[in-house]
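Trainee: Fold the following.
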Amino acid sequence: MTITKHCIERFRERVTEAPVDFIYSFILEDLKNSILLYAIDGVEKRYINGLLYVVKENRVITLYLYRA
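Mentor: From the prediction side, this is the model:
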């Protein structure tokens, strides 16, 4: 799984300014336990712990703070 630079930047803006290695590991672990909300045209929206991840072609594109 690839995590884009854009996604890392959004994590640092919206969640915490942790080191990149920590963020990468955190996101990968989060995605293992996330719930697939829906997928359209190959773009998945995955939710866990107040975060909505946008995943396309095995790449985490961005994330949003989200209340389900």
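Trainee: Could you use CA atoms for every contact and neighbour count after this?
Mentor: Noted.
Trainee: which strands and helices sit next to the helix or strand containing Phe22?
Mentor: Per DSSP states H and E: Phe22 is located in helix 20-33. Identification of packing neighbours for helix 20-33 by 3 or more CA pairs under 8 Å, 6 or more residues apart in numbering; DSSP states H and E yields helix 5-14, strand 43-48.
Trainee: Following up with a second sequence; could you model it the same way so I can compare the two?
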Amino acid sequence: MATGWLGWPPDLAWSTPLPELFLAMDARIEWVQMTNPFGGKPAKEKPKPSTVAQKLRQALAGRRD
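Mentor: Model (predicted):
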């Protein structure tokens, strides 16, 4: 995701901590939604930090609810 979708060089992608990578991905998604010339769905409310942390733990542990 970092080298392809975010366009980062490989050395930066490997040295970036996962929480920063996830923040960059969220920012990229938000930017794409804001600059979409075709409109689309309005952005949902931002998730609470506890929800984000819970999803991160699930992703790293390989579990789904």
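Trainee: Report the TM-score for the pair.
Mentor: Overlay of the two chains. TM-score (TM-score structural alignment, normalised by the length of structure 2): 0.31; 31 aligned residues with a CA RMSD of 3.2 Å.
Trainee: from the helices and strands packed on helix 20-33 of structure 1, which stretch is densest packed?
Mentor: strand 43-48 (a mean of 19; mean count of other CA atoms under 10 Å).
Trainee: so what does it touch, helix or strand wise?
Mentor: Using 3+ CA pairs under 8 Å, 6+ apart, strand 43-48 of structure 1 is in contact with helix 20-33, strand 35-40, strand 51-56.
Trainee: Show residues contacting the second one.
Mentor: Where contact means CA atoms under 8 Å, 6 or more residues apart in numbering, the residues beyond strand 35-40 of structure 1 that reach it are Glu44, Lys45, Arg46, Tyr47, Ile48.
Trainee: how about the helices of structure 2, start to end?
Mentor: Ranges of helices in structure 2, per DSSP state H, are 10-15, 18-34, 49-61.
Trainee: tell me the angle of the longest one relative to helix 49-61?
Mentor: Taking axes from the mean of the first three to the mean of the last three CA atoms, to 10 degrees, helix 18-34 of structure 2 and helix 49-61 form an angle of 110 degrees between their directions.
Trainee: coming back round to it: mind putting the helices and strands packed on helix 20-33 of structure 1 into JSON lines with distance to Leu28 of structure 1?
Mentor: Listed next are the helices and strands packed on helix 20-33 of structure 1 as JSON lines, based on distance: least, CA to CA, whole Å:
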{"stretch": "helix 5-14", "distance to Leu28 of structure 1": "12"}
{"stretch": "strand 43-48", "distance to Leu28 of structure 1": "12"}
